Structures are given as structure tokens and as C-alpha cells.
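A.B. asks: quick one: sequence plus predicted model below, questions after.
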Amino acid sequence: MSSGVMEEGNPTMKLYSHPMSSCSRRVRLALNLKGLKYDCINITSAGDPELLKVNPMGYVPALVDGTTVISDSYAILLYLEEKYPLHSLLPQDLTKRAINYQVASIVSSSIQPLQNMTLVNYIGEIAGPDEKLPWAQHHIRKGFIALEKLLVSYAGKYATGDEIYLADLYLAPQLDNAINRYKLDMTEFPLLISLNETYSKLPSFQQVMV
């Protein structure tokens, strides 16, 4: 899979990814929005030898850009923003920029790790299978309460205005997980529902959220 056009003379980047990984989806969204060409290598096992050569932790995403190898979605996104500034992932306004950082932190630190399938399956093993869904829903809901309140003063068409920024790249995959994988009741989150509906209509997001 590839998307967009890279700077002339640069080799195609490689992204080690998994279709259902929200961390990988963030990076794929950024690459698509920036119009960067890349080969998407889908990994089905954390023990995949090819992945381990790039990231000994065995996690996706991992990006190879020439001789530069980067793991962790946040590090990759900041790298892409600095090296390929076309279609900036961060607003110029410092307050809105800080809100984007905060949204990214809430999703990546306070929600996503606690609803990760590895942890959810472990909860099922130690507490019983009936506890898996309530566990995930509880932690997602807690984070969504914070996000709904945080964004009410900043949202426009997208999370922090009328341009797609870093916050949107984190929100879209997390909303998809909450709604489609964990069946969270979204009634109390009208702003997040509205954002999710907007994301679902964008071709650059449709390519990734499948």
C-alpha cells in the first residue's frame, strides 16, 4: 500500500503496521494527509522476524525512512512533522497546539493502554470473560468525559478548529475502537459523536479506518 508523493530522490518509506492497531492508524493518517509515499507492511505477529529487526520490542508501528528507524507512534508523528512540514499536524496558535498535545496524551496514556486487547484479554483470564467489556468501557468512558469537556471550547469542524491536526489523528482510531469494538454507549458524548461522523466522511480517513 502506498499514498501520495515523496520528495524527489528520496526512497519510499516503509511502515510496519497492523490494520487494527490504533497506533498504526495514527501514523497512516498522518502519512496520507501529508501526501507521503510509503510501503505498508502488515505484521500479524509480535514475533515477526522482520519486525524484530526494526523494533526489538515487537510493537507496531515502526517507520523506516532511509537510514532512520523510529518506533512509537508519537515519536514517528513528531518526526514526520519536522521533516515533512507540508500539511502541518499542529496549529500555529500555542493554546490550540497545547490542546492537541493534551488530547494525544489522554488517548495514548490514559485510554489506549487500558483498552489494549492484550490487557483486556488478561483481565478476562484473571477476572473472568464477562469482565473484559466492562473494563474497557469504564476506562474509555473516563477518558471520553475528559475529552468532551476539554474540546467543547475549541472544536470546529474538527477537534481544535477547521483544520485536521494531531488531536484528530488520535481521536479517530480511538472513537472507532470505542464504538465498533467495545460497543460504548456514546449518548453522553455529542461532540465526540459529531467528530466521529465527520471523520467517517473523509476519504483520507476512510482509507485507514477499515
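C.D. replies: Looks like it came in fine.

A.B. asks: contacts and neighbour counts: CA atoms only from here.
C.D. replies: Fine.

A.B. asks: quick one: contacts for Leu151?
C.D. replies: Residues counted as contacts of Leu151 (CA atoms under 8 Å, 6 or more residues apart in numbering) are 159-160.

A.B. asks: can I assume Ser71 is in contact with Asn55?
C.D. replies: Yes. Checked against CA atoms under 8 Å, the pair Ser71 and Asn55 is within contact range at 6.6 Å.

A.B. asks: mutual contacts of those two, please.
C.D. replies: Contact criterion CA under 8 Å, 6+ apart; residues shared by Ser71 and Asn55: Ala62.

A.B. asks: biggest helix in the protein by residues?
C.D. replies: Among the elements of type helix in the chain, defined by DSSP state H, the one spanning the most residues is helix 132-151.

A.B. asks: and that one, which residues are buried?
C.D. replies: Neighbour counts over helix 132-151 (16 or more other CA atoms under 10 Å) mark 132-133, 135-137, 139-141, 143-144, 147-148, 151 as buried.

A.B. asks: then this one, side by side with the first:
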Amino acid sequence: MTIDRPPLTLFTQSRNSAGERVRIALNLKGLAYDYVSVASMEAAGYRRINPQGLMPALKVGEEIIAQSGAILEYLEDVYSERPLLPANPIERAQARAFACLISSDTHPLCNYRVRKYLTQEMNASDEAVLAWYRNWVTISFTALEELLARRASAQSYCFGDNPGWADLHLVPVVDNARRFRCDLSAFPRLIAIEDRCSKLEAFRRARPEAQPDYPGYVKTTVSPGR
């Protein structure tokens, strides 16, 4: 059965870490896509695309997929030639669990709208918001580090010798933790994998500063692929 593969358009912005996950996945799979900066759109205009108003959203032909997790599942289903998940069912589940700890447990507590609410509605000081952020990052990273320590064998990336599902979730959250000056010295396995990923073109091209809406963006020429 032939699966339709219409053109892809990603609605996001440079600092959106969920959008960075999708950009990494698109790059790892070698897929071309159009980039539309939500920052250049009116809020009402973007809500007509994604009623929740959150990023990212992927336009597939004339259809819209919201939520990075659903987008990643779509890409894995349709563009299976370069899989992001391990072949082994247990490792597939472990990779998904690792990613969910970041996307479902950590990211919702630390994202911008939560920090904004703490400041504007709860009158939390900047120091209190920073303490909030660092607390949840430390709890999350402690668990992630232990998950990697429990693997049956050492691997170059989170769950294999090629970067994939877990790694594309890890890299943006580590970058955010650095922006908030979190102490990462207790997480050598996470940092080693993040450092390894950061040297790969698929990850470099997904970085915030590589996006056309990043302040001070300078266009560079890169080739597709991993």
C-alpha cells in the first residue's frame, strides 16, 4: 500500500524546545520542510491553525497535527526508512518512557507559560521561579541519569549506537537547563550523550540559533541528513 507523503510545514519558533524536538526528528529522517515562525503571526491567526495556541504544529498537506509527541509518532509511522525508535520492543518502550519523563513530567512544569503564571499571578520573585525550575530539572535529570545507568550495556546514545527518540528529547531540555544555570555536574551520562549529539549536523541544524527567526540569525549552508 502506498502512503501519501504530502509537503510538510512546521509552525514553531526558534526557542520552542518542543519544536526543536521535531526539527531534530525531521533532520534525522532527512525530510525537507517549510519553517513558519509563529512569532511572525498574530495570535488569532495561529489559533486558527492550532486552537490550543501552543507550538509546534505540523501541516501535512492540508491537515494539521498538533503536539510534538503526536507529530513524532506520525513521522515514525510514515517515514519509517530511518527509524527513531529501537527495533527491540523493550528498548522501544524504554526510549518512549525516557522521552515521556521529559515531555510529560518535566516540560509542563518548566515551560514559559507556567513560569509567567508564577510571576504574574502568584507574585513569585525571579529567585523563586528559578528555584522552581531548578528543583524540577534536578528531580527529572536524577531519574534520567539512573535510567541510563541501568541499561544492560553501554551505548553511544541513549538507547542505541545511533541517535533517536530519547536523544532528541534530551538535547533541548539540557540546553534549557544550561540557560537557567542549573548545576549539571551530577549527570555525566546525560551530558556525555548531549555533547555527542551536539556534534551531529541533524542536531546543529535544529538549534535555536540556526533558525531564521532567531535574533542575529546568520544563514549558513548545510547539507541534509544525519
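C.D. replies: All right, it came through fine. Just so you know, these numbers come straight off a predicted model, no measurement behind them.

A.B. asks: got a TM-score for the two of them?
C.D. replies: The TM-score (TM-score structural alignment, normalised by the length of structure 1) is 0.90; 202 aligned residues with a CA RMSD of 1.8 Å.

A.B. asks: any idea how far Gly9 of structure 1 is from the spatially most central residue of structure 1?
C.D. replies: When structure 1 is reduced to its mean C-alpha position, the closest residue under CA atoms, centre = their mean turns out to be Arg26, at 3.0 Å. For Arg26 of structure 1, the distance to Gly9 of structure 1 equals 26 Å [CA to CA, to the nearest Å].

A.B. asks: hmm, back to that, what's the match for the residue nearest to the centre of structure 1 in structure 2?
C.D. replies: Residue correspondence, TM-score structural alignment: Arg26 of structure 1 in this structure matches Arg21 in structure 2.

A.B. asks: surely its match meets Asp167?
C.D. replies: No. Taking CA under 8 Å as the definition, Arg21 of structure 2 is not a contact partner of Asp167, at 9.1 Å.

A.B. asks: list residues touching both of those two?
C.D. replies: Contact criterion CA under 8 Å, 6+ apart; residues shared by Arg21 of structure 2 and Asp167: none found.

A.B. asks: returning to that earlier point: against which helices or strands is the helix or strand following the longest helix of structure 1 packed?
C.D. replies: Using DSSP states H and E, the helix or strand that follows helix 132-151 of structure 1 in sequence is helix 166-176. Based on contacts counted as 3 or more CA pairs under 8 Å, 6 or more residues apart in numbering; DSSP states H and E, the elements that helix 166-176 of structure 1 packs against are helix 22-33, helix 94-105, helix 190-200.

A.B. asks: make it 10 Å
C.D. replies: Under the contact criterion of 3 or more CA pairs under 10 Å, 6 or more residues apart in numbering; DSSP states H and E, helix 166-176 of structure 1 touches helix 22-33, helix 73-83, helix 94-105, helix 132-151, helix 190-200, helix 203-206.

A.B. asks: which parts of the shortest one are buried?
C.D. replies: This means helix 203-206 of structure 1. Of the residues in helix 203-206 of structure 1, those buried by neighbour count under the rule 16+ other CA under 10 Å are 204-205.

A.B. asks: same for it, what does it pack against?
C.D. replies: On a contact count with 3+ CA pairs under 10 Å, 6+ apart, helix 203-206 of structure 1 meets helix 22-33, helix 166-176, helix 190-200.

A.B. asks: residue in structure 2 matching Ile111 of structure 1?
C.D. replies: Structural alignment (TM-score structural alignment) places Ile111 of structure 1 against Thr106 in structure 2.

A.B. asks: my guess is that match meets Thr142, correct?
C.D. replies: No. Assessed by CA atoms under 10 Å, Thr106 of structure 2 is found out of contact with Thr142, at 11.9 Å.

A.B. asks: what is in contact with those two at once?
C.D. replies: Common neighbours of Thr106 of structure 2 and Thr142 are listed as Trp136 (criterion: CA atoms under 10 Å, 6 or more residues apart in numbering).
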